[in-house]
Each structure stands twice: as C-alpha cells, then as structure tokens.
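[1] This is the structure alone, sequence omitted:
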C-alpha cells in the first residue's frame, strides 16, 4: 500500500482576516482598515470578558484590562489596541473627570464583536439564514410591510447568486487546500427548507410577489448545485491523494454506522490479511451443532376467546391513541431539531400565536419523558410582547437525550 499523502492546509487565520476585510469594506476608510493579525479580535473579546465578568458601574482601569489580556497578548500589543479602543470609543471614560483612568465598554462594540466573530467563522450564508428567519417571523406576526418583504427577498436572491458564483469559482480555479479551508462555511442542510418556508408564506399573503419568490427558490437550487460540485471536487481529489482529512470525523463516523457492507469493504480492498486458520475436528463440529439445535416447541396455548369484551377493549384503545399521539409529537420534535442537538422553540411558539403555542408545548411535553430521546428545559427569564398574541413567555429549549429502552405494558 502506498504511503498516505497529506495535503497542505491554508491557515485558518488568513481566511478569517480575508473574511473580516471583505465584511468592513463597505464602511472602511482605506484599504488597511483591518488589522492583518486576526489575534486583535481575541484581544477585544478578552477586554469585553473583563467587563462582563464583574459589575462595575465606575469602570475598570488600564491595569485591570491588561491583566485580563495576559493570556492573549503581551503588554506592547495591548497598549497598541488600548489606545485604538479609546480613540474609536470602544472604551469610554467611566467618570467625567480629567486624567481619570477608569473606562466602560461601549455596548455597540459588544455587538460588533459578535458579528465579526460569526462572519469570520461561519461565512455569509449564515447571515442569509438569519435574514430568512427574521422575514418569516415578521410575516407570521403580521408586522412586515410589503416593501420590507420585497426588499428581503431581493437581498436573499442576490446573496444566493453571489454565493453560487463564488463556489463555482473555487471549483474551477482554486487549490484543494483553499477549498478545504472554506468547506465549513457552506454546510447548511436546512437552507432549502428555510427558503421554502418563507416563499410559501409570501405566496399566501403577498400573491403579487410570487414571481420574486420563485426566483429565490431557483437561485437556492443553483447554489445547492454549486455546493454539490464543490464537495465532489474535494472528495475526488482527496481520494486520489489518500487524504482522510477532507471530511470531518463526524461524517466518517456516520458512514461507518449507516453505510452498507459493500461500501465499507471498499476501504479495505488494498489491505492484505492472513488466511483464516481455525483448527476444527469432526467431534468439535458435531458438539457445536448439538448445542445450536433449537429446543422442542412448546405446546401452543389455547386461543383467547373472541368475545365482545376483547374486541372492544377500552384500555387497549386508550393506549393505542396515546401511542399515536406520542409518535406524532416525536416526529414534530425531530423536525424542530433538524441536525441540532438543542434548539430554542420560544420564537416558534410566539410565531404560532394562541392557542398554537399551547398546542406546540403540549406536543413537546408528550414527546419527552422516560425512555424517549427528547427533553425540555425551561428558562427563568420572562419575555414580554404586548403586541403579540402570546404576550409573555419563558424560554423553552428542546434537546436530544440518549435513547433509553421504552417500558412496555403487559397485555
């Protein structure tokens, strides 16, 4: 067997920097607006954590922030970012006194860190999914205007066109290393489901936008076709190079669990095994055959009488109805979870209004319980929406649990 050839990897730091540069280009003052060292985002996150981990309305000192960044950067790098943070008002004076070394963190900066971290790690398709989700909720609640829905659909269609063109360019002109580095930014199994959910609402409530909604579906299909070409090239070149790093380990594990024997055997076609050598005698084989002989059949029990009481058993009917309800509830829980291990269903409950929210909660309670692979978690906070049908609601999270054996009821 030939030695495995490992492909080089494009540093993830360079990919993050490139993503940040493109993200701020629309508001940048010049071409070097983004620092080339992606570690600067970690410094900002460490400064934010210093404020988030303690309550100090009077602010924190420079030394407090330096200590918080000790594991991220040296003092020289910290001073450079510290001065920049003050100039850009990420850090603002904690008291209105001259020469007072106390600072507070600007909440707009906290939002910026979240956005930059998400964009640099997951790419622009995640933002498209967020746009579709916001649009769906707004239409369901009746708070979206026709102009807002039209603008959202137009923007979604444009993002899909750009994303598909970019993937096809990677397939035609970029190295396998670059494609592997960007593969995690194009893993969105629910994309077409989310697109169809929004377009179906648009067709029901804004019939004049049906042609626009149809073009969004067409561009989503084009993007998925481009993603298929993208993955096919990675797998094809990775197989030629015998590089097992082209897929995530979860994907290999899924194939090992669900793949057929014929498919799994191909991985061992070039391996050489010693021949099977089992020293068996005739007496040993006869003894094993005797032990495997099935026992004599037991006498059949007399059939139960076929009377009206057994045919119309109310308890059995009750159990069967509950089993059907649990099965329907479990299917709905699977749809809500998708590929995730935990989801917050609070927004879905709010979107269904009343009594839809109550029906969804009852269904999810029915899907949980001993021996079932789902559980519910309820938060302590309270969400209030005076304009919605569900005026107040505590957070509800649905999660998967290890599947346990289901207890059965004896007949």
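    Yes, it's here. If you're wondering where the values come from, they're calculated on a predicted model, not measured in any experiment.
[2] use CA for all of it now, contacts and neighbours both
    Noted.
[3] On the C-terminal side of the longest helix seen in the chain, identify the next helix or strand.
    In the chain, assigned by DSSP state H, the helix with the most residues is helix 210-240. Going down the chain from helix 210-240, the next helix or strand is helix 249-258, by DSSP states H and E.
[4] Show me what whichever helix or strand comes after that next one is in contact with.
    Downstream of helix 249-258, the next assigned helix or strand under DSSP H and E is helix 261-265. The contact list for helix 261-265 (CA atoms under 8 Å, 6 or more residues apart in numbering) reads residue 256.
[5] Identify the residues contacting the helix or strand just after helix 261-265?
    As assigned by DSSP H and E, the chain's next helix or strand after helix 261-265 is helix 282-292. Outside of helix 282-292, no residue comes within contact range by CA under 8 Å, 6+ apart.
[6] And the following helix or strand past helix 282-292, what does it pack against?
    Proceeding N to C from helix 282-292, the next assigned helix or strand is helix 308-311, under DSSP H and E. Using 3 or more CA pairs under 8 Å, 6 or more residues apart in numbering; DSSP states H and E, no helix or strand is in contact with helix 308-311.
[7] one more structure, for comparison:
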C-alpha cells in the first residue's frame, strides 16, 4: 500500500466492506485456534456487561458503551493497520478503510465512517500535524491501552488489575526507603479488590449457571495469589515492625485472600458437581482435555467413562461373506464323541532316563579325569596342575567339588585356607589343594590308613 490515498469503491453495488477472494493455489487457510474457541465461549451479553462496568467510571451516561462488540474490535484492527503500513506520517481515512477491507472486516461503509469519526472526536485518532483539514492521523497511546484493556477485561474479568496491584505493592515495599502512607494505601487497595472479586464469586455460586461459573473459574485461575499475599505480609512485617496500622492491613489482606480463595473453590466444586451429574464436557477447554490425554494415567482416563452411556456399534456383515458362511455351515452334532487315545510311539525316549544317562556320563567323565591325575596313587597335589591356566584350574576345582559332594564317589578335596600368590605364573593366585582317594589303603609317611578311613567316615556322615 502506498502513502497516497486509495479511493474505495463498493463491490457489486453494496455498501459493505468485503474481502476479495485469493485465487492463489498456495493461499494459507486460517484455522480456528484454541484461544479463539475460549473467546467465543463468553456470551455477547456478558461481554457487554463487563465493558459497561469497566467504562462506568469514565462514562457520562448509560448509553456511552457500544452495543456491538465488533465495533470495539475495530479499534484493535486499526492498530494492526498502523503497525503494518509503510507510511510514517499518519494515515488517511481512505487508507484506514482500505486496510480494514484487506483484514476482512465486513461492515457497512456508513458504519465504518461513523466509527472513524467517533474515534477522531474522542481523541483515539489524532491529527499528525496541528493543521486544519490535513486529513492524516495517528493513534494516541492512551487509545492503544484502552483498546487492549477492553479485550483483556473480557478475557480475565479484571483479575489482571489485581495482579498489577500486588506487583506495585511489592515494588513499593522493596524500595530502600518505602513510604508507609503509600504502602498502607496499596495494601488497602489490594484488600478492596480481593473482597470485590470474592463477593462477585459468592453471588455467582449462589445464583449463577454452570456456564457462568465455568467462565468465572477460568478468569480466576491464579493459584499464586496465596503465595503473593503471604510474601507481601512478610515484607510488611520485616520493613515496618511495630507499625500496627500496617501490620493490621497485612493481616486483613490475608483474611480477604482466604475468603476469596474459598469462593473460588466453591465455584469449582459447584461446576464439578453439576458437570459430573449432567455429563457436561464443556467443564474443561479443548486444551485441558488434550493435556489430560497426554499426561493422565490410564486409570484416570478410564474413570472418565465409568458414568457414560453409549450404544455398542452394530456388526457389519458383508452380503457375500454372509452367503459364503451359510453355504459352508454344518449343524453341530449334539453327541459328544470321545477323542481317540493317543499312543506314544515305541521309540519315544524317556526324558528322565535321558537326564540320568547324561548325569552318569558327566560323573564318569569327572572321575576319569581325576583318576588320571592320581595316576594310581591314593592322593595327589592338585596345585601344580591348577597353575597351568585359569580354565584348567576352574575345571579341576569344579570336578573335585562335584565328586567330593557325591556320596557314591570315594574322593575327598582338601583346600588350604592360606592363599598362594605368584605374579609370574599363568594363575596368579589360588589356594593349594589336595585330592585324596579313600577307597585305597596305601601306607605313606604322615598319612595312615586310619586317617583315610576316618576321612571316609566323616564324609559319609
């Protein structure tokens, strides 16, 4: 759009501002966001009532607030036009109307012109230069704040102003030399605002509908109020100890916050009670349902459907499949026929016998290996054989322990308690071991047949 004025011509002879269709194949299709859905949940009547209460301190008569919410939104669209336009010397009414047309505003031309004249007379649009009939305007910053506040007050119901009061009070308390009079005024303002919100919630709980309570609960979704009020009270106590009027104001603020919080909980409880009894799925927003689906457990999600009533879907049967099933159907016999007795094949091996054969083979293999180490002697020192390698040492110890534990085998394993360490050997450390065979009586020095028989008796015990 250029800086020169662009003449406006109605489309098809009508006086409405319309949007020309974009025939570009790659044109972006705007989708409705979750925030738009939340805005639409607020009824027009409730929105107008909020605006009337918001503008009442500034209005001269009861008809000062517009009846059409779209006219209020028109001021916000004008802000967007000024921000996106390339001109830095103001815009004319013709350029503003052209910008509204590109934004898709469908209002009669007479309504648009009357609204622009009203914004000019009220000072929302100011002349760019102090000249008569110069025809180019800019937005006064105060008008910007009013347009944004009108949108914000419908979303939050004025709760943001209470947050601003709490922040201003905290900032005033954190100054190096806070003014007691100013702090007392801030504390009283916060208490007054909390009581106004609490009394409004109490009225809604007593006489409001579930839809009103749902919207009120979303507006008052500030769980940090309790923490902020407690911090303010601590700051007052720390900075003004002994100033009873400030301490009493801090205590009264805490009591007001507790009363406010109790009304918030009462509103939520009534919404949950009515919504649960009536199976109202409007209690939560689409974003809250999406969050629950992603974060809640399976048991919590299953609990939602315990009270739902629904019909089971009908079974779909293809005609061709039905005909095929009828042709292949055979009546079931009512006589029970005993199944044939299974006969094991003659060469079926016994699994227990196979285990016993394998165990006997393993025991015989161990015995032959240890007898080879004994070489016909009654005992042998296993330590040199175990020093060959770790695998050999493990195999010898395992075989000797297995035969020592078997009561059918005449072998005794004697492991010394002391540890032998040799860093140069393949097996760096081990306990010396001896293998003794108790069924052979061969007299040797230091070991008698009585000792061998005693060893055998002790093992049998």
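    Here it is on my side, so go on. Everything numeric in this text was worked out from a predicted model, so none of it was measured.
[8] Fetch the TM-score of the aligned pair.
    The pair, once superposed, lands on a TM-score of 0.60 when counted by TM-score structural alignment, normalised by the length of structure 1; 266 aligned residues with a CA RMSD of 2.4 Å.
[9] Which residues in the longest helix of structure 1 does the neighbour count mark as buried?
    By neighbour count with 16 or more other CA atoms under 10 Å, helix 210-240 of structure 1 contains the buried residues 210, 212-214, 216-217, 219-224, 226-227, 229-231, 233-235, 238.
[10] Average offset of that helix relative to structure 2?
    Once fitted to structure 2, helix 210-240 of structure 1 is off its aligned match by 0.8 Å on average (mean CA distance after the TM-score superposition for structure 1).
[11] Which strands or helices does that helix pack on?
    helix 146-173, helix 176-182, helix 191-205.
[12] contacting residues around residue 186 of structure 1?
    123, 125, 227.
[13] Is it possible to get TSV of those that adds distance to residue 35 of structure 1?
    As requested, those are exported to TSV (distance: CA to CA, whole Å):
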residue	distance to residue 35 of structure 1
123	19
125	24
227	31
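[14] Adding mean neighbour count as columns, could you present the helices and strands packed on helix 210-240 of structure 1 in TSV?
    Output for these, formatted as TSV (neighbours: other CA atoms under 10 Å):
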stretch	mean neighbour count
helix 146-173	17
helix 176-182	18
helix 191-205	17
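[15] which one of those lies closest to residue 67 of structure 1?
    Nearest of those to residue 67 of structure 1, taken as CA to CA: helix 176-182 at 33.7 Å.
[16] so where is that closest one in structure 2?
    Mapped onto structure 2 using TM-score structural alignment, helix 176-182 of structure 1 covers residues 210-216.
[17] And the contacts of that stretch?
    41-42, 157, 201, 204-205, 267-268, 270-271, 274-275, 283.
[18] Recalculate using a threshold of 10 Å.
    38, 41-43, 46, 155-157, 200-201, 204-205, 207, 217, 219, 264, 266-275, 280, 282-285 (CA atoms under 10 Å, 6 or more residues apart in numbering).
[19] thinking again about what came up before, just want the angle from the longest helix of structure 1 to helix 146-173.
    20 degrees (axes from the mean of the first three to the mean of the last three CA atoms, to 10 degrees).
[20] Which residue numbers in structure 2 does helix 210-240 of structure 1 align to?
    Counting by TM-score structural alignment, helix 210-240 of structure 1 sits on residues 247-277 of structure 2.
[21] thinking residue 325 of structure 1 is in contact with residue 367, fair?
    Yes - Residue 325 of structure 1 is within contact range of residue 367, at 8.6 Å (criterion: CA atoms under 10 Å).
[22] does the alignment partner in structure 1 of residue 152 of structure 2 count as helix, strand or coil?
    Using TM-score structural alignment, the equivalent of residue 152 of structure 2 in structure 1 is residue 118. When classified by DSSP: H, G, I helix; E, B strand; the rest coil, residue 118 of structure 1 comes out as helix.
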